[in-house]
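Enquirer: Sequence and predicted structure, then a few things I'm wondering about:
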Amino acid sequence: ISLSLAKEGASVAIMAKTVSQLEETMAQIRNSGGDVLALPGDITDELAVKGLIKEVIQRYGKIDILVNNAGITKMMPVLTTPPEEWKKIVEVNLFGTYNLCYSVIPHMIRQKSGKIINIGSDSSFIGYPLMSAYAASKHGILGITRSLSEELKNYNIQVNVICPAMVNTDMAPAAFRSRAIDPSQVAEVAVFLASQKSNSITGEALKVYGNQDMNWFGAQHAGLLKSIL
């Protein structure tokens, strides 16, 4: 998504905990001729997020687009998932999205324009077994998207959510990657939502399912899936 937006002419600030991944993405953007600012940080730390957003404003003067894409998951039955691990998934996926919105929205309100693009999932609609924390967090992202879209309409700020099925990233189980969606397909939707072409679209959940079967596993498949993973 960062690389696609940069190719469209956007100056991009990227944030992540892993410095090596930031450096890799920064190099790709610069090699494509883009302008990039890399910010190591933990999105679950509200004060740290505020400080990093301040750096973005100091560098670029404004923020036109916010993409909330950080996410983690773990496939385990709820009764064998340690509470701290369950909470961590919700903290990163849902509270991380909240922290970024909370820090960026005041700047967008002042300029009376902005695009917020949250990344949900097919798990924003489907409660797969072994993924209760992930499903709870992604259902929450759908809710915050819809609420914020109403709160911010009068400021010319559009808030939407992209809900992909399985995407071919490190989060996808290796056994299922052959039929996963290429990340570029999700990025193209993000570029559309970041553009003026989507100015009349807000509060929407855009499903990007490709040719995947939905409800691809349930109670009868949970034990088999655990053995594959």
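Expert: That came through, no problem.

Enquirer: rest of the way, CA atoms for contacts and neighbours
Expert: OK.

Enquirer: Strands of this structure, residue ranges please.
Expert: Remark: strands assigned in the chain by DSSP state E are 12-16, 36-40, 65-68, 114-119, 157-164, 205-208.

Enquirer: contact partners of the longest one?
Expert: Meaning strand 157-164. Outside strand 157-164, the residues within contact range by CA atoms under 8 Å, 6 or more residues apart in numbering are 108-109, 112-122, 124, 141-142, 145-146, 148-149, 152, 186, 189-190, 193, 199, 201-209.

Enquirer: rerun that using 7 Å as the cut-off
Expert: 113-122, 142, 145, 148-149, 199, 201-209 (CA atoms under 7 Å, 6 or more residues apart in numbering).

Enquirer: give the contact list for the residue sitting nearest the centre point of the chain.
Expert: For the chain, N69 is the residue whose C-alpha lies nearest the centre (CA atoms, centre = their mean; 2.1 Å). Applying CA under 7 Å, 6+ apart to N69 gives the contacts N118, I119.

Enquirer: Give me the buried subset of the contacts of strand 157-164.
Expert: With burial judged by 16 or more other CA atoms under 10 Å, the buried subset of the contacts of strand 157-164 is 113-122, 142, 145, 148-149, 199, 202-203, 205-209.

Enquirer: N31: neighbouring residues, count only.
Expert: Counted with other CA atoms under 10 Å, residues neighbouring N31 total 10.

Enquirer: hmm, back to that, make JSON lines out of the strands of the chain and add distance to Y98.
Expert: As requested, the strands of the chain are arranged in JSON lines below (distance: least, CA to CA, whole Å):
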{"stretch": "strand 12-16", "distance to Y98": "15"}
{"stretch": "strand 36-40", "distance to Y98": "18"}
{"stretch": "strand 65-68", "distance to Y98": "9"}
{"stretch": "strand 114-119", "distance to Y98": "10"}
{"stretch": "strand 157-164", "distance to Y98": "13"}
{"stretch": "strand 205-208", "distance to Y98": "17"}
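
Enquirer: try this one next to it:
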Amino acid sequence: MKELNRETVAVITGASSGIGRATALALAGKGVRLSLLARSHDSLAEVSKLATEAGSADVHTSVCDVADEAMVQSAIRSTIEKYGRLDILINSAGLSLNGEVDGYALEDWRTVIETNLTGTFLTCREALPVMKRQSGGQIINISSGAGKNGIRNMAAYCASKFGVVGFSEALGLEVRGHNIRVSVLLPGSVATDFTRVANRQAQQPANSSPIDIGYSMTAGEVASVIVAMLEQPEQAWMSEVILRPLNLEMRRESKE
């Protein structure tokens, strides 16, 4: 099994909230050195403090919009300069601006695609050279149940998340010979502020998806699966993981 420890270095995008935040804290509990990327300085400072308290050997933060090429380059390079290596990249940054295609603004389309898909491309591109030099690394790109199933009023988001799946599959084939594993995780409904806002915009029930109405996972539960993916046997490659809520108690925000 691959061991996560105080020598391991992980970059996490979207680290200030939701799945990214929960994953940062889960890896901190393993002692992992963290490089946390997000757009909010104050939220990053809060997560950094919590990660240190949880046991991370060191925490580095970068204010970064993953759709901005120069900011991504700076964030990844500063991580490598500080730690000398990069073992794990987790792409959790994402957003959704929802509405019917008829009348949907091109600016909103570009914002969603550039954050969710282009941002994933940019961070992977910057991380790959050091992973190749190390002859190893692991990338986990967070897609969504919307990367397999279309959802009304969420065409841009679905397109971006379908794109993350295809990108991850292609990249995985490119780099497997360098001992780099690329995985894509497709979680179903997760009880986060992102999900509640996105579903409200798309006129879906809060914390739900078309195939899991009324059921949801917590961000911490998803983070636990991410840790398990990182600890898979050295010669195993979990290329795609579809994660859905069982959640019989239906932990759902009511009346939202």
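Expert: Happy to help now that I have it. None of these values were measured; they are calculated from a predicted model.

Enquirer: tm score of chain vs chain?
Expert: Overlay of the two chains. TM-score (TM-score structural alignment, normalised by the length of structure 1): 0.88; 214 aligned residues with a CA RMSD of 1.9 Å.

Enquirer: Out of the strands of structure 1, which is closest to L225 of structure 1?
Expert: strand 157-164 (20.3 Å; CA to CA).

Enquirer: quick check: the closest one aligns to which part of structure 2?
Expert: Using TM-score structural alignment, strand 157-164 of structure 1 corresponds to residues 180-187 of structure 2.

Enquirer: Which residue ranges of structure 1 form helices?
Expert: 2-7, 19-31, 46-60, 83-90, 96-111, 132-151, 183-194, 222-228 (DSSP state H).

Enquirer: which of those sits most buried?
Expert: Compared across these, helix 132-151 shows the largest average neighbour count, a mean of 21 (mean count of other CA atoms under 10 Å).

Enquirer: Specify the angle between that one and helix 83-90 in degrees.
Expert: 30 degrees (axes from the mean of the first three to the mean of the last three CA atoms, to 10 degrees).

Enquirer: what's the mean distance for helix 132-151 of structure 1 versus structure 2?
Expert: Compared with structure 2 after the fit, helix 132-151 of structure 1 shows a mean deviation of 0.5 Å (mean CA distance after the TM-score superposition for structure 1).

Enquirer: what packs against that helix?
Expert: For helix 132-151 of structure 1, the elements it packs on are helix 83-90, strand 157-164, judged by 3 or more CA pairs under 7 Å, 6 or more residues apart in numbering; DSSP states H and E.

Enquirer: Please report the number of neighbouring residues for the alignment partner in structure 2 of G9 of structure 1.
Expert: By TM-score structural alignment, G9 of structure 1 lines up with G31 in structure 2. Residues lying near G31 of structure 2 (other CA under 10 Å) number 22.

Enquirer: G31 of structure 2 contacts S56, correct?
Expert: Yes: between G31 of structure 2 and S56 there is a contact at 4.2 Å, judged by CA atoms under 7 Å.

Enquirer: With distance to P164 of structure 1 added, can I get the helices of structure 1 in a markdown table?
Expert: Converted to a markdown table, the helices of structure 1 look like this (distance: least, CA to CA, whole Å):
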| stretch | distance to P164 of structure 1 |
| --- | --- |
| helix 2-7 | 17 |
| helix 19-31 | 21 |
| helix 46-60 | 26 |
| helix 83-90 | 18 |
| helix 96-111 | 17 |
| helix 132-151 | 11 |
| helix 183-194 | 7 |
| helix 222-228 | 20 |
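
Enquirer: returning to what we had before: for K54 of structure 1, find the nearest of the helices and strands packed on helix 132-151 of structure 1.
Expert: Closest approach to K54 of structure 1 among those is made by strand 157-164 (19.9 Å; CA to CA).

Enquirer: the inter-axis angle of that closest one versus helix 183-194?
Expert: 160 degrees.

Enquirer: Just to check, A187 of structure 1 is in contact with L5?
Expert: No: counting by CA under 7 Å, A187 of structure 1 does not reach L5; the two are 8.2 Å apart.

Enquirer: And for F125 of structure 1, nearest residue in space, chain neighbours not counted?
Expert: Among residues not flanking F125 of structure 1 along the chain, H139 sits closest, at 6.7 Å (CA to CA, 6 or more residues apart in numbering).

Enquirer: again with F192 of structure 1
Expert: Distance criterion CA to CA, 6+ apart; nearest residue to F192 of structure 1, sequence neighbours excluded, is S198 at 6.6 Å.
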